[in-house]
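Undergrad: Give me coordinates for this.
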Amino acid sequence: MSVTLPSLTDARLSLEGRVATLTLDRHDVRNALTGTALVDDILAVADWVNVCEAVSVLVITGEGSAFCAGGNVKDMASRGGDFAGDVAEVAARYRRGIQRLPLALEGVEVPIIAAVNGPAIGAGFDLANMADIRIASRRATFGETFLNLGIIPGDGGAWFLQRLIGYQRAFELTLSGRVIDAEQAREYGIVLEVTEPDALMARALKMAGQMAAQPPKATRLTKRLMKKGSRMELPDFLDLCATFQGLCHNEPEHLDAVNAMLEKMARK
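TA: Prediction:
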């Protein structure tokens, strides 16, 4: 199958074995989301993933020493770039800019794995938390550091963090602005696994490959169920499950998987 990748400005994208890998590639500014084209690049990949049937998993990582440093502090200091203007101008720029990111990633139909290679700070921490799974290098650090700069998590990070680790822990991290290391992030449930730096991508890609080996249409439907499960009442959720299951039972990939299992059982 011939696949056309979207054209990106500040990131790189590859596709191998149904696993797409998006690498943030502005290491000169520690992969900051403001003052770069990274938000637009991530949005383009999110749209592409949802319509490209050749993709079953998306891995996001960073080039260089940082995963993502969030906002450009120099622009904040000068009240320039994304932070220029009066209240209405800044608010509009947030809605039309970085706030498109959580909406897009929440709507990605395939599993997202964040391979956090280094510091994930502020909006970079929030970007990692928009993934379904986070695997971290021992060099990674994490911080909801907005209050340290006299601002709030304007990209929706407070919404994601408390759903990930609970209100109390998320409140403490957000209000203190503490930066924690990878092991502490694992203890809190932010990170699933911690690896040595040179083993990070191998582990992330292995996990992605295991997911990508599953029937692709059922995988997308399963992620949709997982996302909706926390926001629906049980009777409505079960109705949706019944409909999705009807779709699965009528897909060729279901019979292929059943026949493969029967053949495996026959060989034992």
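
Undergrad: CA atoms for contacts and neighbours, from now on please.
TA: OK.

Undergrad: Burial check on Lys223, number of neighbours?
TA: Here the count is done by other C-alpha atoms under 10 Å, and Lys223 has 17 residues near it.

Undergrad: Contact partners for it?
TA: By C-alpha atoms under 8 Å, 6 or more residues apart in numbering, the contact list for Lys223 reads Glu109, Val110, Pro111.

Undergrad: so which of those residues is the most crowded?
TA: The residue in the contacts of Lys223 with the most neighbours, by other C-alpha under 10 Å, is Val110 (26 neighbours).

Undergrad: and this one, so I can compare the two:
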Amino acid sequence: MSCLLKEQQGQVLLVTLNRPDLRNPISEPDMIEAIERMCFDVQADLSISVVIITGAGKGFSSGGNVKHMQDKSGMFVGDTETLAENYRQGIQRIPRAIFNLDVPVIAAVNGAAIGAGCDLAMMADIRIASDKACFAESFIKLGIIPGDGGAWFLPRVAGYERAAEMAFTGDVVSAEQALAWGLVSRVVEHDRLLDVAFELAGRIAKNPPLTIRETKRLLRQGRSASLDELLETSAQVQARMHHTQDHKEAVDAFLAKRAPSFQGK
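TA: Down below sits the predicted model:
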């Protein structure tokens, strides 16, 4: 059984973490490889404009395999330097792959997102939560820290103070509290979660594929660039966009009051 299920519907790729019996941990080598490979494949495929990530079963993701922590097995085996390298060559590949993906990612959080599972949700561009979802930056409860980049992603989503409260306490945050804190953009009835995610993905995917990707690149650069740097990059990208076929089609369709047909060129 594949640990990661993929189903493309039009220009939207639904990706399902598929270890429901363990609440979809992401610390195993096959899951890490599958997520990284999915990102690389999507990056090269202009037929995909949006990725939705969700979990099979009742949970979104339990993060790391706590049983392996107890047994000192899997990625949790070895001396200090070996463990550090296990993180570098293991689970830390996931935030790099998702961060460098130019296609927008929607996390459809169907249940508990715990530890690295919470961080995985924070790696997405947009989060929609089921009313059965919850979130916990729970590493401190196990005497460890967010080793997968959570200390970088969470404050950028929730702000420093909310991120600090979650990381210092490890407490569980309900879907409603997550909405109030800005962790998610909306909370929906559990049975409507994927319908709502696909509706949003469809509204994104209606736009020119190249422009979607360039817009995400600019938003990503804007996290760290100065205004002058971002303005210069924007000028260069905008000049390229003006010479695309999709820009001409968008303008022609707008003036003709018809639906555009984009080719990703």
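
Undergrad: Kindly present the contacts of Lys223 of the first structure as a markdown table, with separate columns for distance to Gly70 of the first structure and secondary structure.
TA: Compiled in a markdown table, those are given as follows (distance: C-alpha to C-alpha, whole Å; DSSP: H, G, I helix; E, B strand; the rest coil):
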| residue | distance to Gly70 of the first structure | secondary structure |
| --- | --- | --- |
| Glu109 | 24 | coil |
| Val110 | 24 | coil |
| Pro111 | 23 | coil |
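
Undergrad: closest to Asp256 of the first structure among the residues you listed?
TA: Of all these, Asp256 of the first structure sits closest to Val110, with 20.7 Å by C-alpha to C-alpha.

Undergrad: Assess the claim that that closest one and Leu58 are in contact.
TA: Yes. Using C-alpha atoms under 8 Å, Val110 of the first structure is in contact with Leu58, at 6.8 Å.

Undergrad: Are there residues contacting both of these two? Which ones?
TA: Residues touching both Val110 of the first structure and Leu58 by C-alpha under 8 Å, 6+ apart: Val49.

Undergrad: and Ile145 of the second structure, how many residues sit next to it?
TA: Count around Ile145 of the second structure with other C-alpha under 10 Å applied: 17.

Undergrad: residue in the first structure matching it?
TA: Aligned by TM-score structural alignment, Ile145 of the second structure pairs with Ile152 of the first structure.

Undergrad: Could you do Phe198 of the second structure as well?
TA: Checking TM-score structural alignment: Phe198 of the second structure goes with Leu205.

Undergrad: Name all residues that make contact with that match.
TA: Leu205 of the first structure is in contact with Val19, Val59, counting by C-alpha under 8 Å, 6+ apart.

Undergrad: Can you say which helix or strand has it in it?
TA: Element membership for Leu205 of the first structure (DSSP states H and E) is helix 200-212.

Undergrad: Where do the helices of the stretch 51-200 of the second structure begin and end?
TA: Taking DSSP state H, counting those that start in this stretch as the test, the helices found in the stretch 51-200 of the second structure are 66-71, 80-89, 93-99, 116-123, 150-158, 160-169, 175-181, 193-205.

Undergrad: tell me, what residue is most central in the first structure?
TA: Nearest to the mean C-alpha position of the first structure, counting by C-alpha atoms, centre = their mean, stands Ala131 at 2.6 Å.

Undergrad: ok, and the closest non-adjacent residue to that one?
TA: Ile112 (5.0 Å; C-alpha to C-alpha, 6 or more residues apart in numbering).

Undergrad: Check Ala170 of the first structure too.
TA: Gln162 (5.1 Å).

Undergrad: what lines up against the one you found once you look at the second structure?
TA: In the second structure, the residue paired with Gln162 of the first structure according to TM-score structural alignment is Pro155.

Undergrad: gap between that match and Arg217 of the second structure?
TA: Look at Pro155 of the second structure and Arg217 of the second structure: by C-alpha to C-alpha, to the nearest Å, they are 20 Å apart.

Undergrad: now Thr244 of the second structure
TA: According to C-alpha to C-alpha, Thr244 of the second structure and Arg217 of the second structure sit 17 Å apart.

Undergrad: about what we covered before: what about the match of Gln162 of the first structure, how many residues nearby?
TA: When neighbours are counted by other C-alpha under 10 Å, Pro155 of the second structure registers 17.

Undergrad: what's the answer for the one 5 residues further on, then?
TA: Per other C-alpha under 10 Å, the neighbour tally for Tyr160 of the second structure reads 13.

Undergrad: And Ala212 of the first structure, by the same measure?
TA: Other residues near Ala212 of the first structure come to 22 when the count uses other C-alpha under 10 Å.

Undergrad: burial count for the aligned residue in the first structure for Ser73 of the second structure?
TA: Aligning on TM-score structural alignment places Ser73 of the second structure opposite Gly80 in the first structure. When neighbours are defined as other C-alpha under 10 Å, Gly80 of the first structure has 13 of them.

Undergrad: Then Ile35 of the second structure?
TA: Ile35 of the second structure - counted by other C-alpha under 10 Å - has 21 other residues nearby.

Undergrad: cool, and Arg223 of the second structure?
TA: Arg223 of the second structure, neighbours per other C-alpha under 10 Å, totals 10.

Undergrad: Distance-wise, check it relative to Met241 of the second structure.
TA: If you go by C-alpha to C-alpha, the gap between Arg223 of the second structure and Met241 of the second structure works out to 22 Å.
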